[in-house]
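[1] What shape does this take:
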Amino acid sequence: MDNLGLVFISETVGTAMLLLLGGGVVANAILKGTKGNGGGWLLINFGWGLAVFTGVLVSVYSGAQINPAVTLGLIVNGLMEGATIPWGAYAVSLVGQMLGAFIGATLMWVVYKDHIDAEEDPGKKLGIFSTGPEIRNYGLNFVTEVIATFVLVFAILSFGLAGNEVSTFTGLAVALIVISIGASLGGPTGYAINPARDLGPRIAHAILPIKGKGSSDWSYSWVPVFGPLLGGALAGVLAPVLLIAAA
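    Okay, the predicted model is just below:
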């Protein structure tokens, strides 16, 4: 990761692809009049998993982080193991992730604009951009995001998924992990497990001229940002101990 400009482009493109396809499958499943309307939770789970797979494939150059929680987990893990931290590369990765998430969500809006405009329920309009709880309990919602993201980042660290070690196999493995998290732990909050995945599209929802869009639910927005960050950091702390112990 020597060229910071290429790292930035790699993370931006990968995260944009993630949000275009991930937001797209939600839109296809829940918006009125789409071909996939009523496709259900498993369609969304598999769609998000394949969106992750695609995002990983197109961002191999930067290590395919495409998630600030993963980036933070790698930083903390590196500090725990006494490694040299490429601070510049991680910083531009974070900026690229946020920009890419916004771009991906905006492109998804362009694709589904007519269906978004036709949808009467403002909650569904927001739901294709960002996550929200089925039962609003900020404490438990936060803990759910911490646990789910811990599973993701801990598993990624077990693969040593960093830098040029990314491969088609590891990308597929992470995609399957995301599908598993969605199917198992995604029910309460919609499993953001990625601060950029939620915040970038939420900003897009607030800015874009969406007909009848309603609130962007900023009162909840801290949960899918700080919950995943804490989960990623905990994975970075515990991985060197628990993975070595398991070995």
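
[2] contacts, neighbours, all on C-alpha from now
    OK.

[3] hey, which helix is longest across the protein?
    Scanning the chain for the helix with the most residues, using DSSP state H, yields helix 87-118.

[4] Next, the buried residues of that helix.
    By neighbour count with 16 or more other Cα atoms under 10 Å, helix 87-118 contains the buried residues 89-90, 92-94, 96-109, 112, 115-117.

[5] other SSEs contacting it?
    Here helix 87-118 touches helix 4-30, helix 68-80, helix 195-207, going by 3 or more Cα pairs under 8 Å, 6 or more residues apart in numbering; DSSP states H and E.

[6] Now the element after the last one, going C-ward?
    Using DSSP states H and E, the helix or strand that follows helix 195-207 in sequence is helix 223-246.

[7] and that next one, which residues are buried?
    Using 16+ other Cα under 10 Å as the burial criterion, the residues of helix 223-246 that qualify are 223-240.

[8] name the helices or strands packed onto that helix?
    Packed against helix 223-246 by the contact rule (3+ Cα pairs under 8 Å, 6+ apart) you find helix 68-80, helix 138-159, helix 195-207.

[9] So which residues make contact with the first one?
    Put plainly, it is helix 68-80. Identification of contacts with helix 68-80 by Cα atoms under 8 Å, 6 or more residues apart in numbering yields 65, 84-85, 90, 93-94, 97, 149, 153, 157, 162, 193-196, 228-237, 239-240.

[10] just to revisit the earlier point, Leu43 is nearest to which of the helices and strands packed on helix 87-118?
    Taking Cα to Cα as the criterion, helix 4-30 is the member of those that comes nearest to Leu43, at 7.3 Å.

[11] compare with the first, here's sequence two:
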Amino acid sequence: MSSSDIFIGEVIGTAVLILLGGGVCAAVTFKRSKAYQGGWIVVAFGWGMAVLTGAYIAAGVSGAHLNPAVTIGLAVEGGTEWSDVPLYILSEMTGAIIGALLVWVVYYGQFYAHLTDPEIVGEPGAPTKSVPGGQADGPGPVLGVFSTAPEIRHSVQNVATETVATIVLVLAILTQGLNDSGKGLGPLGVLITALVVLGIGLSLGGPTGYAINPARDLGPRIVHAALPLPNKGSSDWSYAWVPVVGPLLGGAIAGGIYNIAFA
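    Down below sits the predicted model:
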């Protein structure tokens, strides 16, 4: 596939992934949303369907990596050329930023209603209720629409959780999901991957919110930091390295396991 195929497929596919995935997070977060307080099962199913849609759109063009961890896993396994890795990751990050911006556009009114609601942000000048004690480095009241955060902050555990969950994802892709060329997802592989993401969310997503994708977390976190949202709080940069490092480790380890055990 050409460089333009990789760029177009990964940008569009990842943008759709983040639009639908971030969209379900927004839907259950905002008080003025019809899906308000829909719960974790709704979020997990929403992300599964986001992967299904974004990957089907991109599979025939770029192979539908949509995730730097998948790209690294495929490069270690040998299906993707290392020379293509930077373009894949750049395209995935670009798509993630576009998708997060589209979530803001779609939920524009809900963002402002939520962030100006006294029950959410308190009186003017008060710390947000989502940040215990008003800590400046904690997540803001709508950061969960964009990025992940742990329930218990423990760097080793948080990295381990993201690493293990990503190993499951990438191993499933490498063993069950690749197309005939071995460079990306095939039609059946897209469905399998979406179901695996749903399973990971339901089973392993509780501790950290299962980023399992550096672009999915870092791209939208950049958008959260850049958007002129009132009372939005911190973008929690002290945690931002975890959902990047953990999934990248997981992708590389999964590629190595595949080569040892399955190749």
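
[12] Give me the TM-score for this pair.
    Comparing the two superposed chains by TM-score structural alignment, normalised by the length of structure 1, the resulting TM-score equals 0.92, with 238 aligned residues with a Cα RMSD of 1.5 Å.

[13] quick one on the thing from earlier: any chance of the helices and strands packed on helix 223-246 of structure 1 in JSON lines with distance to Leu185 of structure 1 and mean neighbour count as columns?
    As requested, those are exported to JSON lines (distance: least, Cα to Cα, whole Å; neighbours: other Cα atoms under 10 Å):
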{"stretch": "helix 68-80", "distance to Leu185 of structure 1": "17", "mean neighbour count": "23"}
{"stretch": "helix 138-159", "distance to Leu185 of structure 1": "6", "mean neighbour count": "21"}
{"stretch": "helix 195-207", "distance to Leu185 of structure 1": "17", "mean neighbour count": "23"}
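
[14] Reformat those as a markdown table; add distance to Ile44 of structure 1.
    Output for those, formatted as a markdown table (distance: least, Cα to Cα, whole Å):
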| stretch | distance to Ile44 of structure 1 |
| --- | --- |
| helix 68-80 | 21 |
| helix 138-159 | 17 |
| helix 195-207 | 15 |
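
[15] so which of these gets nearest Gly47 of structure 1?
    Between Gly47 of structure 1 and these, the tightest spacing by Cα to Cα is seen for helix 195-207, at 14.3 Å.

[16] Which elements pack onto the strand or helix carrying Phe53 of structure 1?
    Element membership of Phe53 of structure 1 [criterion: DSSP H and E] is helix 40-57. When contacts are defined as 3+ Cα pairs under 8 Å, 6+ apart, helix 40-57 of structure 1 packs onto helix 4-30, helix 168-185.

[17] Can you spell out the matching residue range in structure 2 for stretch 180-191 of structure 1?
    Stretch 180-191 of structure 1 lines up with residues 199-210 of structure 2 when matched by TM-score structural alignment.

[18] my bad, should have said stretch 23-39 of structure 1
    The counterpart of stretch 23-39 of structure 1 in structure 2, counting by TM-score structural alignment, spans residues 22-38.

[19] picking up where we left off before, between the helices and strands packed on helix 87-118 of structure 1, which one is closest to Thr131 of structure 1.
    Across these, the minimum distance to Thr131 of structure 1, taken as Cα to Cα, is reached by helix 195-207, at 6.4 Å.

[20] follow-up on the earlier one: and the helices and strands packed on helix 40-57 of structure 1, which is most packed in?
    Mean neighbour count, computed with mean count of other Cα atoms under 10 Å, is highest for helix 4-30 among the helices and strands packed on helix 40-57 of structure 1, reaching a mean of 25.

[21] roughly how far is that helix from the heart of the chain?
    Relative to its chain's centre, helix 4-30 of structure 1 lies at 9 Å (Cα atoms, centre = their mean, to the nearest Å).

[22] what is the orientation angle of it with helix 195-207?
    On the basis of axes from the mean of the first three to the mean of the last three Cα atoms, to 10 degrees, helix 4-30 of structure 1 is oriented at 70 degrees to helix 195-207.

[23] Quick one: average offset of helix 4-30 of structure 1 versus structure 2, please.
    On superposition with structure 2, the mean distance recorded for helix 4-30 of structure 1 (mean Cα distance after the TM-score superposition for structure 1) is 0.6 Å.

[24] by contact count, what packs against that helix?
    helix 40-57, helix 87-118, helix 195-207.

[25] want to try TSV for these, with distance to Lys125 of structure 1 as columns?
    Below are the helices and strands packed on helix 4-30 of structure 1 laid out as TSV (distance: least, Cα to Cα, whole Å):
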stretch	distance to Lys125 of structure 1
helix 40-57	16
helix 87-118	6
helix 195-207	8
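
[26] nearest to Gly23 of structure 1, of the ones you listed?
    With distances scored as Cα to Cα, the stretch of the helices and strands packed on helix 4-30 of structure 1 nearest to Gly23 of structure 1 is helix 87-118 (6.5 Å).

[27] Show the subsequent helix or strand relative to the closest one.
    helix 122-127.

[28] What residue in structure 2 is paired with Arg202 of structure 1?
    When the two structures are superposed using TM-score structural alignment, Arg202 of structure 1 falls opposite Arg221 in structure 2.

[29] any idea how far Ser33 of structure 2 is from its match?
    22 Å (Cα to Cα, to the nearest Å).

[30] Quick check: Lys211 of structure 1 touching Glu120?
    No. With contacts defined as Cα atoms under 8 Å, Lys211 of structure 1 does not count as touching Glu120, sitting 9.3 Å away.
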